[in-house]
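K.L.:
A predicted structure for the sequence below; I have some questions about it.
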Amino acid sequence: MEVVSILLRNPFHHSLPFSIPVHFANGTYQVVGFDGSSTVDEFLQRLNQETGMRKSSHSGFALFTDDPSGRDLEHCLQGSVKVCDAISKWEQALKELHSGKSEGGTRVLKLMYKNRLYFRSQVKGETERERLLLAFQTSGEIVAGRFPVNKELALEMAALMAQVEYGDLERPVPPGPGGTPPSKAQHHLQQVMDRFYPRRYRHGAPSEQLRHLADQLTTKWAALQGCSSPECIRIFLTVARKWPFFGAKLFAAQPVQLSSKESTLVWIAVNEDGVSILDHTTMQMRVTYPYSSLMTFGGCRDDFMLVIRTIPDQSSGKGHSEKLIFRMAVPEVVLSLPEA
């Protein structure tokens, strides 16, 4: 990692001995310099200054690493940790996982800057860069099925993101007598469908239906001609923020209390106010537990457990605790629940 870092460093841009790229939700990255004593907080201070973002306690953004095993799992770095220590531990884990295998030496740590917890009270101070990244991250949640949109709204949101990413729709040139390769517009249209339209609405759909979707998307995208990127981002976020759980982090889980014959899933939504349980299909709230009632959380054998303090009984005045147990990927929630 040290060699790679030095190779990536531009001596005219960075006075510190090391530098490493930090990746954003919109596919761009920023190379940030650091030294052997730099903490994550100090690293983020430089990153925020260079990208026009507020400090993390206001923006809710945090620094994440990918998982050395290659699993779809991200690790949030605490502010007091030294960047070099985090890199060293990641590389050591990679060596242990790939002991004696060549692929272990070809991967390097990937740093990502993403919104970890959304604060409604801090919306007024958002910078343009924060809004851009928040929109791209929300779009990713829509594509992955972790944000409630119907097919019509999904097309509207995809068209807005297309206008942000590519600008005005380029009208395709009719093919000549001998036929021509796909135009740039057709290529962009396919990329928009892949990047910004929910996978669940495309999966298994017949080709005729997909062509119809592409035509509808083309119409909506063309209607945005002349609309600037900041304006499209503003419209996108205005619509997205109407959902009460905008900015929450969702994790699929199965309540263990259900009988073995049932496979009903729910969403555990970690948000600014507490932990909510949502219906997996409609994403409507079933119940919310404020952080003040959350006694503890963590692994319970192979499951995930929340211990909730219930309202004291009026007659006895005594409170009770309730254990909620879920089957799920435990490390994801343990890493993502904020400190109460």
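P.N.:
Received, thanks. Residues are numbered from 1 along each chain as shown.
K.L.:
only C-alpha atoms from now on, for both contacts and neighbour counts.
P.N.:
Will do.
K.L.:
now the strands for this structure?
P.N.:
For the chain, the strands defined by DSSP state E cover 18-23, 29-34, 61-66, 74-76, 111-115, 249-255, 266-270, 274-279, 285-290, 294-300, 303-309, 321-327.
K.L.:
quick one, which of these gets closest to Cys232.
P.N.:
strand 111-115 (19.7 Å; C-alpha to C-alpha).
K.L.:
the residue nearest the centre of the chain and Arg195: what is the separation?
P.N.:
Geometric centre of the chain, nearest residue: Gln137, 4.9 Å, by C-alpha atoms, centre = their mean. As defined by C-alpha to C-alpha, to the nearest Å, Gln137 lies at a distance of 11 Å from Arg195.
K.L.:
re the thing from before, got the strands of the chain as JSON lines, with distance to Phe147 columns?
P.N.:
What follows is the strands of the chain, written out as JSON lines (distance: least, C-alpha to C-alpha, whole Å):
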{"stretch": "strand 18-23", "distance to Phe147": "23"}
{"stretch": "strand 29-34", "distance to Phe147": "25"}
{"stretch": "strand 61-66", "distance to Phe147": "19"}
{"stretch": "strand 74-76", "distance to Phe147": "19"}
{"stretch": "strand 111-115", "distance to Phe147": "15"}
{"stretch": "strand 249-255", "distance to Phe147": "9"}
{"stretch": "strand 266-270", "distance to Phe147": "11"}
{"stretch": "strand 274-279", "distance to Phe147": "11"}
{"stretch": "strand 285-290", "distance to Phe147": "13"}
{"stretch": "strand 294-300", "distance to Phe147": "25"}
{"stretch": "strand 303-309", "distance to Phe147": "23"}
{"stretch": "strand 321-327", "distance to Phe147": "21"}
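K.L.:
and here is the other one:
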Amino acid sequence: MPFPGGLWWLLCCRQGFTLLRRDYGEADREADGEAEEEEASFELRAQGDQGSLEVSLSQPTRSSSGSERSLLVAEEMRSLIIEKGPGPVEDDPDALVKGWLQREVRGGMKTPWIRPRKYWFVLTPDSLDYYSSNEKGARRLGSLVLTSLCSVLWPDKQTYKETGYWSVTVFGRKHCYRLYTEHLNEAVHWVCAVRKVIDSKAPVQTPTQLLMRDVEEHCGSPEVLEQIYRCNPILRYTSSPLYAPLLPFPYGSLDQSAPSPRSYTTLRDEAVKLFNSLQQLESERDPVPLMQGVLQTCLDLPPLVDEIYCQLVKQTTEPPAPGGQGDLHYWQLLTCMSCTFLPSLPVLRFLHFHLDRTESRFPGSEMAKYACFIREALGKTKGRECVPSLEEILVLMQRQEMICTVHCPGAPACSVAISSHTTAEEVAQELVSRLGLSQSPNLFALYEQSRRREQPVGSTTLLADVLTRFENLAGEEREQDPPCRLCFKHYGFLDTDSVPRDSLEFALLFEQAHEMVLRGYVPTSEETLQTLAALRLQSLNSDFSTHAPFPRLEELFPPHVLHARLPAPRRRPSTKCRGARLRAGLLAGGLWGQALAKQRAERDQRLRGRLREEGASTMAAIVEKWKLLQGMGRPEAMAAYVALVREWPGFGSTLFDVDLRASPVGAGPQRLWLGIGAKAVSLYKPGEPEPLDSFCYGRISSFGASDSSTFRLSVEDRDLLFETSQVDEIAQLLNTYLASAGARQPLRPQEPTPSPPTSDPPTLPQGLCPPAVPWQHRPPVGSLGS
């Protein structure tokens, strides 16, 4: 027998009120002792737990049947429930938008012979309802209550291409309405109206947020605080799963437009999954990978940082075995979080209160030691680019520092103790002091070295992030690739003439000059390159001996010189006729293809044989020159090596491979070397010893990044555009040289001023040409110094 109309309305209204009440964070309690509806609660308690779920929203000294704050919330939610008749009314004053929309589109593309089913939708200030028709007395088929946590998606063109309809997606607590219309303006009108209703709603606050406020208000009353914790299990440890997050998150799916190797669902679902992962920590023998996974999720989804902090505070509050293995795992993850992420201010205040409470309740315990460590870490954490590495997590679990190995060319490697907050500049300064380079006029920095490239580490970059990147790259590279490492080297060459030959700095200068030679950045004759290789051997092994260890040729001589001797591969003439290309493709896939592959393999084998022959003859010439250096000591060999390299006018400059284009719409780019030195910026044609052009810093009016791969250098009345992948490195090096030379003026607007300045230009160091126009620095985007 069907329900009477009045009873059916009462049940629907009761269910809508319960839904609203839960969204506003009020606890579900029944005075007659009936069972609670656990499925939608914020925390599901096991049947063995004593007592019912009770959330006190104000002073716990009052009666547990309700509080002033919960009564106000209840009254507010009751005001949202509007009594409605059995169907839509055309002149309903609460209806904001009304119209026909389709609930779903099935079958993919739009078909003209099948008329889709439409429903009558009515948007009110509290809900989005749809009916079977627009007639009075029509049956209401569904309703979506709108709160501040609801969300709506704009119509996208991809859905229109696939279905022929513009979509409007509205996410609610339990339901998601995907609505469709044929007209874009109608879809936009619905989206704007729904968005306006959502924005007008008061922010939803969960019981955890309200209790955090209560704890903060009564932090000076221990009796009230103990009653708050005793009467509210949601603040304490639980062994049961969590079916809803502790903090409010918007309903709806995440934006997966950004490329990411990981796929996530909604924030609410990810928060619940993370709590399940936290509970697995208690029994894990090796919790480090699981901890790193939790940290990575927080890095990918920043809104979850506060949620994980609240979950960890909850699980470390009155655990069943304080100081046990499971409890310490929670504290260890909280330690890693404090060294990686900084929570919002409300959560940070609640966390500090939790740390103080733990230290006062368990003085001298492991939990108190972790609490003290976390408090100090929170004062230093500023955000990370990467999550802690496995090694760093192990060290943080012991509340210790990491040992970082920094390689110094020409000197033994140095071991430096670092924390999660140590920057590259701090380590570089420590090495400068340790190696006795404090009096050197030159500049030093740390470099990331890998098989593919070498780049300086930004002064504010955390070394812990660099080590994490090394750990990630180690899993991607092949076994024969050398591991990534940190190196301490010259960064800016301000004065290379006054470096003593018997100093450690000269050894660093010698090694860096040799690296430039091997990379082909010292254009000189092949005879000179062989002499440099012989001097290198003399510095390594002293006098010639058949028993001396012999390095590989590519460690002594630039490999590109040998490759340049090989004959260039002959290019086959391009076939313009379509039929000829088709025949060539068919032949390549048959027997002719196998013959061509065989010919290609034979040609490669001949080239390798030719390369070995050239290498052997070059090595023989190097050995003959090495024999002539009999009796030369290591310092003399190093000095002779550096003197030969110094003959190149560009010695001391840092070279960057760039493509020059005269204007954004000019001709094709020209491959050049951009040399940045202490006194000038020069342009070289690769392999040519003399520069094509050179600009002292006084002629440069501005510089900066036009985009992520284009560097702009304004010289007097012209702009030079360079295409390069090292925009930030170039800008940072220019900033460094200008700061050291004292040629940079205070920042001004990016557009040059038409009138000359009234003040006299500053006095420049000797060797710098006078400025033609006032210096105007255009700061690059994301420079290393930032």
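P.N.:
That came through fine. Since we're looking at a predicted model, the values are computed, not measured.
K.L.:
please state their TM-score.
P.N.:
Once the chains are laid over each other, their TM-score by TM-score structural alignment, normalised by the length of the first structure reads 0.72; 296 aligned residues with a C-alpha RMSD of 3.7 Å.
K.L.:
so which of the strands of the first structure is the most packed in?
P.N.:
strand 266-270 (a mean of 23; mean count of other C-alpha atoms under 10 Å).
K.L.:
packing partners of that strand?
P.N.:
strand 249-255, strand 274-279 (3 or more C-alpha pairs under 8 Å, 6 or more residues apart in numbering; DSSP states H and E).
K.L.:
I'd like these as TSV, with distance to Asp35 of the first structure appended.
P.N.:
Shown next, in TSV, are those (distance: least, C-alpha to C-alpha, whole Å):
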stretch	distance to Asp35 of the first structure
strand 249-255	32
strand 274-279	37
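K.L.:
give me the contact list for stretch 321-329 of the first structure.
P.N.:
252-257, 300, 302-310 (C-alpha atoms under 8 Å, 6 or more residues apart in numbering).
K.L.:
which of these sit farthest apart?
P.N.:
Within the contacts of stretch 321-329 of the first structure, Asp302 and Thr310 form the most distant pair, 24.9 Å apart (C-alpha to C-alpha).
K.L.:
please tell me which residues of the first structure stretch 642-651 of the second structure aligns onto.
P.N.:
For stretch 642-651 of the second structure, the aligned range in the first structure is residues 237-246, judged by TM-score structural alignment.
K.L.:
and Asp302 and Thr310 of the first structure? Which one has more around it.
P.N.:
Thr310 (15 against 11; other C-alpha atoms under 10 Å).
K.L.:
right, and that one touches Leu294 too?
P.N.:
No. Contact criterion C-alpha atoms under 8 Å: Thr310 of the first structure and Leu294 do not qualify, at 9.3 Å.
K.L.:
and the counterpart of His514 of the second structure in the first structure, what does it touch?
P.N.:
By TM-score structural alignment, His514 of the second structure lines up with Ser139 in the first structure. The neighbours of Ser139 of the first structure, taking C-alpha under 8 Å, 6+ apart as the test, are 157-158, 161, 196.
K.L.:
hmm, try it at 7 Å
P.N.:
Ser139 of the first structure makes contacts with Phe196, as judged by C-alpha atoms under 7 Å, 6 or more residues apart in numbering.
K.L.:
one more: Thr288 of the first structure?
P.N.:
274-277.
K.L.:
can we see that at 10 Å?
P.N.:
The contact partners of Thr288 of the first structure, by C-alpha atoms under 10 Å, 6 or more residues apart in numbering, come to 268-271, 273-278.
K.L.:
so what's the residue count around the residue nearest to Ser653 of the second structure when sequence neighbours are not counted?
P.N.:
By the measure of C-alpha to C-alpha, 6 or more residues apart in numbering, the closest residue to Ser653 of the second structure outside its immediate chain neighbours is Gly677, 4.2 Å from it. Neighbour count of Gly677 of the second structure, defined by other C-alpha under 10 Å: 22.
K.L.:
isn't Gly677 of the second structure up against Phe656?
P.N.:
No. Here Gly677 of the second structure lies out of contact with Phe656, judged by C-alpha atoms under 10 Å, at a distance of 11.5 Å.
K.L.:
looking at the second structure, which helix is longest?
P.N.:
As assigned by DSSP state H, the longest helix anywhere in the second structure is helix 591-627.
K.L.:
quick one on the thing from earlier: buried stuff in the match of stretch 642-651 of the second structure?
P.N.:
Under the neighbour-count criterion of 16 or more other C-alpha atoms under 10 Å, stretch 237-246 of the first structure has 237, 240, 245-246 buried.
K.L.:
tabulate these in CSV, adding columns for distance to Ala214 of the first structure.
P.N.:
CSV is the format used below for those (distance: C-alpha to C-alpha, whole Å):
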residue, distance to Ala214 of the first structure
Leu237, 23
Ala240, 22
Phe245, 29
Phe246, 27
